[in-house]
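S.K.: Let me see the structure of the following:
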Amino acid sequence: MASYNRVILVGNLTRDPELRYIPSGTAVAEIGLAVNDRVKKGDQWVDETTFVDVTLWSRTAEVANEYLSKGAPVLIEGRLKLDTWEKDGQKRSKLKVIADKMQMLGGRTGGGSGGGGPRGGSDAYSQPAPASSSAGANIPPEDDIPF
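M.R.: Below you'll find the model as predicted:
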């Protein structure tokens, strides 16, 4: 049976990125993402928020740490991963996203710094996909789309 594990999320950071380096020197950043979904309950439309933990690796992690802060809009493409551990004799688990690509959304903010890139923060940053996954189609930047 074939399987497919891809997720694309657009949301806002719930906290500043937390950057660290593993012993090999590779950068790892943890971010929290709030993703809103609008659903109809009775006669009203209401927003439901889902909070997702995301792990970024390598240069993508460093870019996120440099240019993103709490509240920043971002698009994340990656895969789901279930972490399991035991604490105080109880088994625990958490579903999170391992990001392969990150795209900063929105323009530069008032401070004059940050935002990154000539198009005001819309550059995509990605890291090499693990050898076990197949490469997906690359989406060209907005100004390269022929329509």
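S.K.: rest of the way, CA atoms for contacts and neighbours
M.R.: Noted.
S.K.: Could I get the contacting residues of the residue lying closest to Asn36 once chain neighbours are set aside?
M.R.: Nearest in space to Asn36, with sequence neighbours left out and distances taken as C-alpha to C-alpha, 6 or more residues apart in numbering, is Thr49 at 4.4 Å. Taking C-alpha atoms under 8 Å, 6 or more residues apart in numbering as the definition of contact, the neighbours of Thr49 are 34-37.
S.K.: Weed out the non-buried ones from these.
M.R.: The neighbour-count test (16 or more other C-alpha atoms under 10 Å) marks 34-36 as buried among the contacts of Thr49.
S.K.: Strands of the protein, start to end?
M.R.: With DSSP state E, the ranges of strands along the chain come out as 7-13, 18-21, 27-41, 44-57, 73-87, 90-104, 124-126.
S.K.: quick one, which of the ones you listed is nearest to Glu66?
M.R.: For Glu66, the closest of the strands of the chain is strand 18-21, at 9.6 Å, according to C-alpha to C-alpha.
S.K.: structure for this one too, so we can compare:
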Amino acid sequence: MNKVILIGRLTREPDTRYSQGDDSMMITRYTLAVDRARKKEGEATADFIRCVAFGRQAEFAGKYFRQGTKVAVCGRIQTGSYVNREGNKVYTTDIVVESQEFAESKRMADGNQGQQEPPVSGMPVDADGFMTMPDGIDEELPFN
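M.R.: Predicted coordinates:
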């Protein structure tokens, strides 16, 4: 089985192109900075993983993803090689995107982390964004 799940941030704007030929397809490439679980001497370290999306996934990434966007990607590892201009063989490893989605809200991405959204029900919200239940509500609930 070849399955990869990653959560990280785009290191730069996605690169979108079209394949050549009669039946051209959109191809979008981007690199994710994925934090490692262990820190080296107190420093956060990350791996920079190249991702490539085709067709509808490429259109979505090209249209909505921007540098710094936190995304979750599911896909598969694909390796390859080519000979560069100097005649050296270069080996590649890419994640072929099968599905992708935003991993944080737009509000969090915009840096408004200190501001709370207005509660839907009018109930107060604590620092973590959870509604606080008023005292005596147990009697009003239809279940126990």
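S.K.: okay, the strands of the first structure in a markdown table with distance to Glu66 of the first structure next?
M.R.: Written out in a markdown table, the entries for the strands of the first structure read as follows (distance: least, C-alpha to C-alpha, whole Å):
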| stretch | distance to Glu66 of the first structure |
| --- | --- |
| strand 7-13 | 14 |
| strand 18-21 | 10 |
| strand 27-41 | 11 |
| strand 44-57 | 13 |
| strand 73-87 | 14 |
| strand 90-104 | 12 |
| strand 124-126 | 13 |
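S.K.: Which one of those lies nearest to Tyr67 of the first structure?
M.R.: Go through these one by one with C-alpha to C-alpha and the one that ends up closest to Tyr67 of the first structure is strand 90-104, at 8.6 Å.
S.K.: Mean per-residue distance, that closest one versus the second structure.
M.R.: Relative to the second structure, and after both are superposed, strand 90-104 of the first structure has an average distance of 0.9 Å to its aligned residues, where the measure is mean C-alpha distance after the TM-score superposition for the first structure.
S.K.: what distance separates that strand from the centre of its chain?
M.R.: 9 Å (C-alpha atoms, centre = their mean, to the nearest Å).
S.K.: what span of the second structure lines up against it?
M.R.: The alignment of strand 90-104 of the first structure onto the second structure (TM-score structural alignment) covers residues 88-102.
S.K.: could you measure the residue nearest to Asn36 of the first structure against Arg38 of the first structure, distance?
M.R.: In this structure, Thr49 of the first structure and Arg38 of the first structure are separated by 9 Å, where distance is defined by C-alpha to C-alpha, to the nearest Å.
S.K.: Kindly report the same for Arg92 of the first structure.
M.R.: Counting by C-alpha to C-alpha, the separation of Arg92 of the first structure from Arg38 of the first structure is 30 Å.
S.K.: circling back: which one of the contacts of Thr49 of the first structure is nearest to Ser69 of the first structure?
M.R.: Closest approach to Ser69 of the first structure among the contacts of Thr49 of the first structure (C-alpha to C-alpha): Ala34, at 13.1 Å.
S.K.: Go ahead and confirm the closest one touches Arg15.
M.R.: No. Contact between Ala34 of the first structure and Arg15 fails when scored by C-alpha atoms under 8 Å: they sit 9.8 Å apart.
S.K.: Now which residue in the first structure aligns to Tyr18 of the second structure?
M.R.: Tyr18 of the second structure maps onto Tyr21 in the first structure, with residues paired by TM-score structural alignment.
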